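>>> Okay, sequence plus prediction incoming.
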Amino acid sequence: MNWKTIFRFALALLFAGTTVGLIESSLSPQDGSTGVALFLGSYTVKFLGYAAILALLSYSQAHRPFAHAALAVALAVALAALALAVVHVYSQALPLLGTYIATFIEWLVTAAAFAVGVPAGRLLAKRRPSAAGYEA
């Protein structure tokens, strides 16, 4: 297993999700209500970003691409859960029901991106010309 690659792509997934979340929170109204379009748009952007990152991982990883992608996703989810727990402990507040629902939706988006991105990356890897020479 290539742990450096797994860790690097886990951080990329975490960074992508955090960036989209920060942009979403800056665009949402100040009264706390979030529009459906913003909600769906942010999860669509997360799905596309996660799928692209996982496709790149499986494209570049010749051996065990599914295992590498699964470990990168598991590490990213664990780091995100740890960060969420630290925020709740630091703020001394219990998580709201909306936090659990958003986390569940985030996991569904991540699973869907895994199901689309990893096979897409493998398909692209099989179609690339070989290193030995390109035959036209």
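Great, that's in hand. Numbers count the residues shown, from 1 in each chain.

>>> make it CA atoms for all contacts and neighbour counts henceforth
Fine.

>>> what about Thr110, how many residues close to it?
Thr110 is flanked by 25 other residues according to other Cα atoms under 10 Å.

>>> same deal with Arg64?
11.

>>> How about the contacts made by it?
Neighbour list for Arg64: Met1 [criterion: Cα atoms under 8 Å, 6 or more residues apart in numbering].

>>> For Ser58, see how far away it is.
8 Å (Cα to Cα, to the nearest Å).

>>> Could you do Leu82 as well?
Leu82 is 26 Å from Ser58, by Cα to Cα.

>>> adding another structure so you can compare the two:
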Amino acid sequence: MNWRKIGKYAGALLFASSAIAFIEGFCCSPSSFAVMLGFNAIAFLVSVAIFTHLVAGQSYRPFAHALAVLLLEEAMGLALWLVLVLMLPDGLVSPLDAQVFFGWLVLGCALAAGTVLGINLQRRARQPAEGCT
């Protein structure tokens, strides 16, 4: 397992998901379900792109690497959440609620979709171009 690569992609995934969540929390009301779905759709697309990029460049155990990225990103995200809860005043950090679990579902689906897309990109890159002899 390439842990340096896993760490870089986990950091990129954490940064992207945190930035999206920050923008969502800063400019939108938390009660709007449509807005939550929209931001989760954006998070899904960004996460799929990150997982696809990882898997397309990973020939050995691509799913294991993508899963390790997801697990490391979630561990770093939980650690960041705990630090924010301890450092910021009450009420500024949202508790773990259904929206967080919905975000985990989105990341799991992004993992599956990105892995499939990345493996397909690998296969296409290995095939010789049509018409070339």
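Arrived safely, thanks for sending. Just so it is clear, the model here is predicted, and its values are computed rather than measured.

>>> Let me see the TM-score of these two.
Between these two chains, after superposing, the TM-score reads 0.87 (TM-score structural alignment, normalised by the length of the second structure); 130 aligned residues with a Cα RMSD of 2.0 Å.

>>> More neighbours: which of Leu82 and Ser58 of the first structure?
Applying other Cα under 10 Å to Leu82 of the first structure and Ser58 shows that Ser58 carries more neighbours, namely 26 against 12.

>>> Quick one: map the more buried one onto the second structure.
Correspondence of Ser58 of the first structure to the second structure, assessed by TM-score structural alignment: Val55.

>>> and its match, what does it touch?
62-63, 65-66, 114-115, 118-119.

>>> can you tell me which helix in the second structure is longest?
What stands out as the longest helix in the second structure, according to DSSP state H, is helix 98-126.

>>> what's the mean deviation for that helix versus the first structure?
With mean Cα distance after the TM-score superposition for the first structure, helix 98-126 of the second structure departs from the first structure by a mean of 1.0 Å once superposed.

>>> How about the contacts made by Ala66 of the second structure?
Per Cα under 8 Å, 6+ apart, neighbours of Ala66 of the second structure: 6, 51, 54-55, 111, 115.

>>> go on, Phe33 of the second structure?
Applying Cα under 8 Å, 6+ apart, no residues qualify as near Phe33 of the second structure.

>>> Please pull up the equivalent of it in the first structure.
Using TM-score structural alignment, Phe33 of the second structure pairs with Val36 in the first structure.

>>> ok, Gly118 of the second structure touching Ala49?
No. In this structure, Gly118 of the second structure is not within contact of Ala49 by Cα atoms under 8 Å, at 9.1 Å.

>>> any common contacting residues for these two?
Counting by Cα under 8 Å, 6+ apart, nothing touches both Gly118 of the second structure and Ala49.

>>> And the helices in the first structure, which stretches?
Under DSSP H, the first structure gives helices at 3-27, 36-60, 65-91, 97-127.

>>> Pick the most buried one from the ones you listed.
Compared across the helices of the first structure, helix 36-60 shows the largest average neighbour count, a mean of 19 (mean count of other Cα atoms under 10 Å).

>>> Quick check: it compared with the second structure, mean distance?
Helix 36-60 of the first structure sits 0.7 Å off on average (mean Cα distance after the TM-score superposition for the first structure).
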